[in-house]
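Asks: make a model of this:
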Amino acid sequence: MLIASAVSLALLFQSGSGLAFGEALSRADRYKDDPKAQQWRQTKMDPFVKPKTTALFDRCYSSALRRPMNFSLVVSFKDGKFDRVDRDSEDQVAVCMADVFAEYRWPTPPHPDFAEKFNLDLAPH
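Replies: I've put the predicted structure just below:
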């Protein structure tokens, strides 16, 4: 049973090369300039994500892994509830961040089928 769960989790966070990432990205693009989505980002998502940023980077982008990289994560909602996180990279940092994002209890989205894209352009200091 535990092995089946691990396989299910691995499938949930497949690389963005598949249909799931493309569909999620399409939904995120559709809501990019939506007024309700913009308000949600300012009043719900930003206050929710910003306090978690340091812990996210400490966990996934440790000094041993720091190198220039960029990738996208798309958080998708279905019927107004968190559904999944898709990514466009198999890099271990992207995988880790997608896993952490999936653990979050996301605020209720502005639309039932909402998706939000996060572009991460990382450069070590």
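
Asks: going by C-alpha atoms from here, please, whenever you check contacts or count neighbours.
Replies: Will do.

Asks: which one's the longest strand in the protein?
Replies: strand 69-78 (DSSP state E).

Asks: just the buried positions in that one, please.
Replies: Phe71, Ser72, Leu73, Val74, Val75, Ser76, Phe77 (16 or more other C-alpha atoms under 10 Å).

Asks: so what's the third one up against?
Replies: Same thing as Leu73. Val85, Asp86, Arg87, Asp88, Ala94, Ala98, Lys117, Phe118, Asn119, Leu120 (C-alpha atoms under 8 Å, 6 or more residues apart in numbering).

Asks: to compare with the earlier structure, here is another sequence to fold:
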Amino acid sequence: MDEKRLFEACFSLAEGLMWEKTTSQLEKLPEQMYELSVMTENFVSLSKKNFYQVENLADGQEILIGAIKYLNALAIPPLRGNYEWYEYSLTILLELANPGGGPNQSGLPYLLRARNGIEQLIEWANHPEDE
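Replies: Predicted coordinates for the structure are as follows:
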């Protein structure tokens, strides 16, 4: 696993979750840098813990990094230290990329709707933001 890329993705997520869109006060920066470091390390640890879900795939590492980046795009800060949110969300994204089992017929309506939602997300992602 490319530890540097994993760390960078987790750092970027932690940074995005730390602050609201307003600028932090300068005197709190040292305390916040420590918290940012702790959050990053916890996200890295949780990512490694859940990597088993996709590690058998040829592009497993790309799936993991992509899932972290996807969470960063979706997250609404501040979610400081909300590791449960991260682990649950990451687990779901990895499960969707590499299902470990399947639902019975009762799960089919949801899966069909989810497929429509994913297709819509792909369409949005294929269009530049300036259009």
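
Asks: list the TM-score for the superposed pair.
Replies: Scored against TM-score structural alignment, normalised by the length of structure 1, the superposed chains reach a TM-score of 0.29; 66 aligned residues with a C-alpha RMSD of 5.0 Å.

Asks: quick check: which element contains Lys36 of structure 1?
Replies: Assigned by DSSP states H and E, Lys36 of structure 1 falls within helix 35-40.

Asks: pull out the buried positions in that helix.
Replies: Ala37, Trp40.

Asks: ok, stretch 61-68 of structure 2 next?
Replies: Applying a neighbour-count criterion of 16+ other C-alpha under 10 Å, one finds Gln61, Glu62, Ile63, Leu64, Ile65, Ala67, Ile68 buried in stretch 61-68 of structure 2.

Asks: wait, doesn't the fourth one sit right on Leu96?
Replies: No - shown here, Leu64 of structure 2 and Leu96 do not form a contact pair, counting by C-alpha atoms under 8 Å, at 11.7 Å.

Asks: just to revisit the earlier point, turn the buried residues of strand 69-78 of structure 1 into CSV, including distance to Leu19 of structure 1.
Replies: Below are these laid out as CSV (distance: C-alpha to C-alpha, whole Å):
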residue, distance to Leu19 of structure 1
Phe71, 17
Ser72, 15
Leu73, 14
Val74, 13
Val75, 15
Ser76, 13
Phe77, 16
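
Asks: select the longest helix from structure 2.
Replies: helix 29-50 (DSSP state H).

Asks: so which elements touch the helix or strand just after it?
Replies: As assigned by DSSP H and E, the chain's next helix or strand after helix 29-50 of structure 2 is helix 60-74. If contacts are counted by 3 or more C-alpha pairs under 8 Å, 6 or more residues apart in numbering; DSSP states H and E, helix 60-74 of structure 2 sits against helix 3-18, helix 83-97.

Asks: can you pull out the helices in structure 1?
Replies: 2-12, 19-30, 35-40, 46-49, 53-60, 92-103.

Asks: now flag whichever of the buried residues of strand 69-78 of structure 1 is closest to Phe21 of structure 1.
Replies: Val74 (7.4 Å; C-alpha to C-alpha).

Asks: how far away is the nearest residue to the closest one once chain neighbours are set aside from Ala4 of structure 1?
Replies: Spatial nearest neighbour of Val74 of structure 1, chain neighbours left out: Lys117 (4.3 Å); criterion: C-alpha to C-alpha, 6 or more residues apart in numbering. Remark: distance between Lys117 of structure 1 and Ala4 of structure 1 (C-alpha to C-alpha, to the nearest Å) = 29 Å.

Asks: please apply the same query to Leu120 of structure 1.
Replies: 31 Å.

Asks: please say which of these two ends up with more neighbours.
Replies: Using other C-alpha atoms under 10 Å as the criterion, Leu120 of structure 1 and Ala4 rank with Leu120 on top: 12 against 9.
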